[in-house]
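S.K.: give the three-dimensional model of this entry:
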Amino acid sequence: MNIPKEIKCVIFDMDGVIIDSEEIHKKAYYETFNSIGVNVSDELYKTLTGSSTINAFQKLVQHFKLNLNPEDLVLEKRKRYVNFFENDPTLHLVNGVENLIKHLYKEQITLVLASSSAMINIDRVFTRFHLHQYFKAKISGADLKESKPNPEIFEKAAILSEVAKEHCIIIEDSDNGIKAANDAGIFVVGYQNPMAEDQTLENANLITDSFSTLKSELF
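M.R.: You can find the predicted model right below:
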């Protein structure tokens, strides 16, 4: 798929694209795994990246044949995440993304957030880093029937943007997210986050490791 001739909307993933939170999500997950006595391999964890928390725990309950409620596990993991989020002063935005967001906003390019995180976590990030004003809409995959790699979240994002798909691009850092973008028929940029080295990004239409470079190439 070619780069859109005119980009009118950018759809952002959040974790690993806007905020460097992959590590605290992983810590929160593994604390929860340990608390219920399951040993999740790196390979199995990789398949969960980009999925909503409820879908991840539904998969794990089925995989390990656990007599546990996935929704209870979501709450347990969320408590641990919030603890890390509120007590980690080093938590920061991905290098160069704030400058890119402000540039796109100034250029009147529509911005939409499409994240697998719960809306409470999205709002927590957007409030802490003062991002609400730049985005036309925010979607949480946790509120949808299907999670990434299902394309539903990006199809809804395009509808909310009120921009035709051929004028949209998506920025993602997970293979599940990239598959969702591919299946939605929207051009996708794979961002190589150093904290997500287990993601291949092989099906992205364009791969970058620098938002500054991406800004000069596309905008």
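S.K.: all contacts plus neighbour counts: C-alpha atoms, from now on.
M.R.: OK.
S.K.: residues contacting residue 85?
M.R.: 24, 91 (C-alpha atoms under 8 Å, 6 or more residues apart in numbering).
S.K.: and the contacts of stretch 132-144?
M.R.: 51-54, 101-102, 105, 110-119, 122, 126, 147-148, 152-153, 157, 160-161.
S.K.: from these, which would you call buried?
M.R.: 51-54, 101, 105, 110-119, 122, 126, 147-148, 152-153, 157, 161 (16 or more other C-alpha atoms under 10 Å).
S.K.: let's see which of the residues you listed end up in strands.
M.R.: 110, 111, 112, 113, 114, 115 (DSSP state E).
S.K.: what's the farthest-apart pair in the residues you listed?
M.R.: Spatially, the most separated pair among those is 110 and 115, at 16.3 Å (C-alpha to C-alpha).
S.K.: tell me the buried residues in the longest helix seen in the chain?
M.R.: When the chain is parsed with DSSP state H, its longest helix is helix 70-87. By 16+ other C-alpha under 10 Å, the buried positions in helix 70-87 come out as 70, 73, 74, 76, 77, 78, 80, 81, 82, 84, 85.
S.K.: look at residue 10 and tell me its secondary structure.
M.R.: The three-state label given to residue 10 by DSSP: H, G, I helix; E, B strand; the rest coil is strand.
S.K.: count the neighbours of it for me.
M.R.: 25 (other C-alpha atoms under 10 Å).
S.K.: got the contact list for it?
M.R.: Counting by C-alpha under 8 Å, 6+ apart, residue 10 has contacts 109, 110, 111, 112, 168, 169, 170, 171.
S.K.: what about the last one, how many residues nearby?
M.R.: As a burial measure, residue 171 scores 26 neighbours (other C-alpha under 10 Å).
S.K.: let's see this one next, to set against the first:
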Amino acid sequence: MTIPQAVVFDMDGVLVDSEPVWEEVRRGYVADRGGTWHSDTQERLMGMNTPEWAAYLATDVIGGDATAEQVAYEVVDRMSRRYADEVPVMPGAVEAVERLAEFRPLGVASSSPRVLIELVLGRLGIAGRFRTLVSTEDVDLGKPAPDGYLAAAARLEVAAEACVAVEDSSNGLRSAHAAGMRVVAVPHPRYPPAEDALALASLKISSLDELTPTVLRDL
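M.R.: Here you go, the predicted structure:
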């Protein structure tokens, strides 16, 4: 196996501890609209792109006269306001990005909209470390489809098989693996991936402090 030529990060749950924020914001929005949050709603939403999760919330969770476009706009607006107050960075995230940017070209493949990706990376001071950002608007299908990771590899001009993806969720792990990338899993303690998805990873680490060029060379 060749040494990886690029590294592609997921954002939510990897660089920022945003899954609890997304859940809180969406739960609050659903409650305000008179909908019902189901026991599996958060798991279903993780990895979906914006049109997918907005349609799911509008149709299956809220119902009534809510449209997917309206749901997407209003939820993303609430997320933007939350991030303007505070970005919940994951431990070691900034340092890992800085460390690996000296090793290989970096990209982001995220299910978040571009406005949130740029806001978060700008607030963390690491936007300039990434050569490409693939957002929910850039692909037809969200995770677990491989579209986002394939797009990131193409923009980096590196074969997907020569890339390493850094992921936390079940759908993210499946997406990167389906793209043909080697995958480093950093499971979120509150939202651990399914065992079958975790089994797709080439390496499991407990924190981003363990993500080093040496570890990636040995994959």
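S.K.: TM-score of the superposition?
M.R.: Overlay of the two chains. TM-score (TM-score structural alignment, normalised by the length of the first structure): 0.89; 213 aligned residues with a C-alpha RMSD of 1.9 Å.
S.K.: how far away from the center of its chain is stretch 113-127 of the first structure?
M.R.: 9 Å (C-alpha atoms, centre = their mean, to the nearest Å).
S.K.: kindly apply the preceding question to stretch 38-47 of the second structure instead.
M.R.: That offset, for stretch 38-47 of the second structure, works out to 14 Å (C-alpha atoms, centre = their mean).
S.K.: that stretch corresponds to what range in the first structure?
M.R.: Aligned by TM-score structural alignment, stretch 38-47 of the second structure falls on residues 41-50 of the first structure.
S.K.: quick check: residue 17 of the second structure touching residue 90?
M.R.: Yes: using C-alpha atoms under 8 Å, residue 17 of the second structure makes contact with residue 90 at a distance of 5.4 Å.
S.K.: aligned partner of residue 17 of the second structure in the first structure?
M.R.: Checking with TM-score structural alignment, residue 17 of the second structure has residue 20 as its match.
S.K.: elements contacting the one helix or strand residue 95 of the second structure maps to?
M.R.: Counting by DSSP states H and E, the element that carries residue 95 of the second structure is helix 93-101. Contacts defined by 3 or more C-alpha pairs under 8 Å, 6 or more residues apart in numbering; DSSP states H and E place helix 93-101 of the second structure against no helix or strand at all.
S.K.: give me the mean distance between that helix and the first structure.
M.R.: Helix 93-101 of the second structure, aligned to the first structure and superposed, deviates on average by 1.6 Å (mean C-alpha distance after the TM-score superposition for the first structure).
S.K.: what span of the first structure is that helix aligned with?
M.R.: Going by TM-score structural alignment, helix 93-101 of the second structure lines up with residues 97-105 of the first structure.
S.K.: return the distance of the matching stretch from the chain's centre.
M.R.: Distance, centroid of stretch 97-105 of the first structure to centroid of chain: 17 Å (C-alpha atoms, centre = their mean).
S.K.: which position in the first structure pairs with residue 184 of the second structure?
M.R.: Using TM-score structural alignment, residue 184 of the second structure lines up with residue 189 in the first structure.
S.K.: what does the strand or helix carrying that match contact?
M.R.: Using DSSP H and E, residue 189 of the first structure sits in strand 187-191. For strand 187-191 of the first structure, the external contacting residues (C-alpha under 8 Å, 6+ apart) are 1-4, 17, 166, 168-174, 178, 181-182, 201, 204-210.
S.K.: that strand vs the second structure, average distance?
M.R.: Once fitted to the second structure, strand 187-191 of the first structure is off its aligned match by 1.3 Å on average (mean C-alpha distance after the TM-score superposition for the first structure).
S.K.: all helices of the second structure, in order?
M.R.: Using DSSP H, the helices of the second structure run over residues 19-32, 41-45, 50-56, 68-85, 93-101, 114-124, 147-156, 170-178, 195-198, 213-217.
S.K.: for the residue sitting furthest away from the middle of the first structure, give its distance to residue 54 of the first structure.
M.R.: Using C-alpha atoms, centre = their mean, the residue of the first structure lying farthest from its centre is residue 67. It sits 29.1 Å away. Distance of residue 67 of the first structure to residue 54 of the first structure, given as C-alpha to C-alpha, to the nearest Å: 15 Å.
S.K.: run a quick neighbour tally on residue 26 of the first structure.
M.R.: Counted with other C-alpha under 10 Å, residue 26 of the first structure comes out at 15.
S.K.: now swap in residue 64 of the first structure and tell me
M.R.: 11.
S.K.: could you pull up the residues touching it?
M.R.: Contacts of residue 64 of the first structure by C-alpha under 8 Å, 6+ apart are residue 38.
S.K.: and what of residue 118 of the first structure?
M.R.: 52, 53, 140, 141, 142, 143.
S.K.: recalculate using a threshold of 7 Å.
M.R.: 140, 142 (C-alpha atoms under 7 Å, 6 or more residues apart in numbering).
S.K.: measure stretch 132-142 of the first structure end to end?
M.R.: Span of stretch 132-142 of the first structure from end to end, C-alpha to C-alpha: 19 Å.
S.K.: for it, list every residue counted as buried.
M.R.: Applying 16+ other C-alpha under 10 Å to stretch 132-142 of the first structure flags 134, 135, 138, 139, 140, 141, 142 as buried.
S.K.: one more: stretch 149-168 of the second structure?
M.R.: Buried residues in stretch 149-168 of the second structure (16+ other C-alpha under 10 Å): 149-153, 156, 158-168.
S.K.: ok, of the buried residues of helix 70-87 of the first structure, which one's closest to residue 215 of the first structure?
M.R.: Nearest to residue 215 of the first structure, judged by C-alpha to C-alpha, of the buried residues of helix 70-87 of the first structure is residue 85 at 28.5 Å.
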